[in-house]
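Trainee: The amino acid sequence is not available; the structure is as follows:
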């Protein structure tokens, strides 16, 4: 079976998105990975946007809503 990678800027699994796609991807084994996978609550809190920073909305594990800074240190 072919594999299809699904990458998210938040945490995986994306319980709000992936189940909707699976019926159309029956010929694939879907593998989900997130940029924030493996981070604990303290590490996620350290990444929280500071007042005045742009917010990049992301999903946490299990579909929880999180926010990350959209820019940090002058970099887009």
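Mentor: It's in. None of these values were measured; they are calculated from a predicted model.

Trainee: contacts, neighbours, all on C-alpha from now
Mentor: OK.

Trainee: Scan this protein for its longest helix.
Mentor: Longest helix in the chain by number of residues (criterion: DSSP state H): helix 41-46.

Trainee: In the following helix or strand past that one, which residues are buried?
Mentor: With elements assigned by DSSP states H and E, the helix or strand that comes after helix 41-46 is strand 55-59. Neighbour-count burial for strand 55-59 flags 55, 58, 59 (criterion: 16 or more other CA atoms under 10 Å).

Trainee: Okay, one more to line up with it:
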């Protein structure tokens, strides 16, 4: 992801997100009753995590889910 706004809603699900080199995004996460694991070159940002300059935005809402994010 390099530009634009994107979204992912998880309800009682498992998801593994792997971002390719060159991705540039802000990951906004809202997790309730969920587990979150973030690995790689991410930095903490208000409301989530940033990879690169954060030009694209991915908003993830997770309820009773497991989310793994890797860059």
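Mentor: Received the coordinates, thanks. Quick caveat, the model's predicted, so the values are computed rather than measured.

Trainee: What would you report as the TM-score here?
Mentor: The TM-score (TM-score structural alignment, normalised by the length of structure 2) is 0.26; 34 aligned residues with a CA RMSD of 3.8 Å.

Trainee: Residue 57 of structure 1 - nearest residue in space that isn't next to it in sequence?
Mentor: Spatially, and ignoring its direct neighbours in sequence, residue 57 of structure 1 is nearest to residue 67 (4.6 Å; CA to CA, 6 or more residues apart in numbering).

Trainee: Go ahead and confirm the one you found touches residue 55.
Mentor: Yes. Using CA atoms under 8 Å, residue 67 of structure 1 is in contact with residue 55, at 5.9 Å.

Trainee: related to what we said a few turns ago, give me the element the residue nearest to residue 57 of structure 1 is part of.
Mentor: Counting by DSSP H and E, the element that carries residue 67 of structure 1 is strand 65-69.
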